[in-house]
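>>> predicted model, plus sequence, below.
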Amino acid sequence: MALNAQGMFVSEARRDMREDVHFRTRAIMADGRSVELLVVNVSARGLMARCDDARIGPEQKIVVRLPGAGGVIGEVRWALGGRIGVEFDEMIELARYLQMLAEVLKT
């Protein structure tokens, strides 16, 4: 267990393994503004990204542009120290997820 920014205990266990990645993309906020993200890990259910925009915070809905998967709707679950965690509203289907990984991991 770990403490979140609000001092509440949260489980560090995840449902899915995350893939380490490193790619830039954009997210669209509910108010229409665009935010740059540097995605550092991803799974079919969510991602963690670096984000310098201090206006992005927990419980905000965003649409993240993912290569090979298109726009994926999710909710910011946490924001801390220039990083955010996003949980997707729906799991990315396997074919789209594998396509995304192939595009972002190619060398």
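Received, thanks.
>>> please count neighbours and contacts with C-alpha atoms only from this point.
Noted.
>>> show me which positions of stretch 82-96 end up buried.
Within stretch 82-96, the residues scored as buried using 16 or more other C-alpha atoms under 10 Å are Arg83, Ile84, Gly85, Val86, Glu87, Phe88, Ile92, Arg96.
>>> what residues does stretch 60-68 touch?
Surrounding stretch 60-68, the residues in contact under the criterion C-alpha atoms under 8 Å, 6 or more residues apart in numbering are 25-30, 70-76, 96-97, 99-100, 103-104.
>>> re earlier: identify those among the buried residues of stretch 82-96 that sit within helices.
Of the positions in those, Arg96 sit in helices, assigned by DSSP state H.
>>> how close does Glu93 sit to Ser43?
11 Å (C-alpha to C-alpha, to the nearest Å).
>>> and if you look at Phe23?
When C-alpha to C-alpha is the yardstick, Phe23 and Ser43 sit 14 Å from each other.
>>> then this one, side by side with the first:
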Amino acid sequence: MSLPSTEYEPRRAVRETIACPARIWGLTLPPSDVVVVNLSANGCMLQSDMPASIGESLTLELPDLGSLRGVVIWSTGARIGLEFEALIPQDAYLGFLERHHDGSEG
């Protein structure tokens, strides 16, 4: 059974390279400045000075998109992989990319 064309397949979402300042916080992580390095409709990779634990729930505050809740699915050094609890709506996602894409191929 295939998904309608307006739906995303979470494990196959294309990651777009960006460099967007943002903020994260969680139960054990105080509000911290991060840079979103790449973004898909269902997650992102962050560059952060603060460590995060796998399985930790975080809130990511992105300009134009607001607060996105997610779970850390991997963390290594200064990089964090975050999977969102809900997909970013397609129109909001595409608009965000138009405003924040760094010009690299994703």
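Received, thanks. Every value quoted in this text rests on a predicted model; they were computed, and no experiment measured them.
>>> quick one, which of Phe23 and Ser43 of structure 1 is more surrounded?
More neighbours surround Ser43 than the other of Phe23 of structure 1 and Ser43, with 19 against 14 (other C-alpha atoms under 10 Å).
>>> check contacts around that one.
Counting by C-alpha under 8 Å, 6+ apart, Ser43 of structure 1 touches Asp16, Met17, Arg18, Glu19.
>>> show me what it aligns to in structure 2.
Per TM-score structural alignment, the equivalent position to Ser43 of structure 1 in structure 2 is Ser40.
>>> without its sequence neighbours, what residue ends up closest to its match?
In this structure, Ser40 of structure 2 finds its nearest non-sequential neighbour in Arg15, 4.6 Å apart by C-alpha to C-alpha, 6 or more residues apart in numbering.
>>> and that neighbour, what does it touch?
Shown in contact with Arg15 of structure 2 (C-alpha under 8 Å, 6+ apart): Asn38, Leu39, Ser40, Cys44, Gly106.
>>> got a PyMOL select line for the buried ones in the residues you listed?
If you want just the buried ones from the contacts of Arg15 of structure 2 in PyMOL, going by 16+ other C-alpha under 10 Å, the selection is:
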select buried, resi 38+39+40+44
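>>> mind picking the two most distant members of the contacts of Arg15 of structure 2?
The largest separation in the contacts of Arg15 of structure 2, counting by C-alpha to C-alpha, is between Cys44 and Gly106 at 12.4 Å.
>>> take the contacts of Ser43 of structure 1 and write them to JSON lines, including distance to Asp52 of structure 1 and secondary structure.
As requested, those are exported to JSON lines (distance: C-alpha to C-alpha, whole Å; DSSP: H, G, I helix; E, B strand; the rest coil):
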{"residue": "Asp16", "distance to Asp52 of structure 1": "26", "secondary structure": "coil"}
{"residue": "Met17", "distance to Asp52 of structure 1": "25", "secondary structure": "coil"}
{"residue": "Arg18", "distance to Asp52 of structure 1": "22", "secondary structure": "coil"}
{"residue": "Glu19", "distance to Asp52 of structure 1": "22", "secondary structure": "strand"}
